[in-house]
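**Student:** A structural model of the following input is requested.
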Amino acid sequence: MTKELTVCTETLINAHASKVWEVLVNPEYVAQWDELPENYPEENMTVGSKVVWKLPNGEQSITSISKAVPNLELVIDLYGTAWKVKPQAGEVAYHYNLIDKDNQTLLKIEIGDFSIIENGQMYYDASIEFAEVSKAEIKKLAESL
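**Tutor:** Have a look, this model is predicted:
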């Protein structure tokens, strides 16, 4: 039996959920806490929005939004074309949950479960650092709006 490889973290943000949401879906802000390809569209991301990265080996890494409930929940699926397993929606994903806390927003982030894919530990390890850096930047941006 494989161990679940899911990164879980959270941060309390001194901003309304609508501001946190804006930082999560507006490419102008997303580019400050995550990578986006050059010339990515300026419109806010919604269900079906994709980011496709061409990898040096000719494969692709693809993220696509499978769920977007404004001010509450965002799910961004992750898939690599070299992966032997094609995950179902939400199986290997970035989950962002926003919880209202009296004029503040608790942002919960879960990234994974990488146990279902080959080299899952590598993705899990990289996601630990990504989660810590991105949540701090999301907090800073939302509090500055």
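**Student:** from here on, contacts and neighbour counts on C-alpha atoms
**Tutor:** Will do.
**Student:** closest to the centroid, which residue in this structure?
**Tutor:** residue 94 (3.9 Å; Cα atoms, centre = their mean).
**Student:** burial count for the nearest residue to that residue once chain neighbours are set aside?
**Tutor:** Spatial nearest neighbour of residue 94, excluding adjacent residues (Cα to Cα, 6 or more residues apart in numbering): residue 111 at 4.5 Å. Residues near residue 111, counting by other Cα atoms under 10 Å, number 27.
**Student:** for the longest strand anywhere in the chain, name the packing helices and strands.
**Tutor:** Secondary structure assigned by DSSP state E gives strand 60-69 as the longest strand of the chain. Judged by 3 or more Cα pairs under 8 Å, 6 or more residues apart in numbering; DSSP states H and E, the packing partners of strand 60-69 are strand 50-54, strand 73-80.
**Student:** second chain to compare with the first, below:
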Amino acid sequence: MSKLFVDKTIEINALASKVWDVLTISEYNRQWALEFSSGGPQFHLESTWELGSPVLWKGQDGTVIVEGNVTAVEQNKLLRFTVFDVRSPERPPVTEEDGITFKMSEDNRKTTLHILQGDFSVMTDGKKYRDASAEIWDKVLPRVKEMAEQH
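**Tutor:** Okay, here's the model as predicted:
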């Protein structure tokens, strides 16, 4: 089966450092992470964003909903981390490219943010989950853009 990834890009009229802040600082990411909850529990991301450090998606009550680890980091340029639903009974094998990857490239005070999420092909009903995730990113990315441009 071929790999299934969400692959999205957005242009942001802000420096890469501003985009980085919106992605990594809890007070900002709790605002765009609302799009992932779609009526469910609200959550935010917590991490030191250092290589190998845990990434915890925590609900309002502090319960960990999703966890992972930072697998690649280059401040203001690249951030990749794995993503596992802690409620899932088993974890599929992961490769270097799996999880969520944010790539930022800055040119003339504008940042191109590229997001890659997957591989969904290792999951049962992977296409359904990939398509649902793509719809969420279609809401998240404009929110990240708006916040970085105002920040």
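**Student:** quick one: the strands in the first structure, in order.
**Tutor:** 7-13, 50-54, 60-69, 73-80, 93-100, 105-112.
**Student:** for residue 77 of the second structure, see how far away the most far-flung residue of the second structure relative to its centre is.
**Tutor:** Residue farthest from the centre of the second structure, counting by Cα atoms, centre = their mean, is residue 108 at 24.9 Å. Separation of residue 108 of the second structure from residue 77 of the second structure (Cα to Cα, to the nearest Å): 15 Å.
**Student:** circling back: need the counterpart of the residue nearest to residue 94 of the first structure in the second structure.
**Tutor:** By TM-score structural alignment, residue 111 of the first structure lines up with residue 117 in the second structure.
**Student:** residues touching that match, list them.
**Tutor:** The contact partners of residue 117 of the second structure, by Cα atoms under 8 Å, 6 or more residues apart in numbering, come to 5-7, 98-101.
**Student:** show me how to select, in PyMOL, the buried members of the residues you listed.
**Tutor:** Typed into PyMOL, the line below selects the buried ones among the contacts of residue 117 of the second structure, using 16 or more other Cα atoms under 10 Å:
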select buried, resi 5+6+98+99+100+101
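**Student:** ok, the contacts of residue 117 of the second structure in the first structure: which stay?
**Tutor:** Compared against the first structure with both residues aligned by TM-score structural alignment, their matches' Cα atoms under 8 Å, these retain 5-7, 99-101.
**Student:** okay if I get these as TSV plus distance to residue 136 of the second structure?
**Tutor:** Formatted as TSV, those follow (distance: Cα to Cα, whole Å):
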residue	distance to residue 136 of the second structure
5	13
6	10
7	12
99	15
100	13
101	15
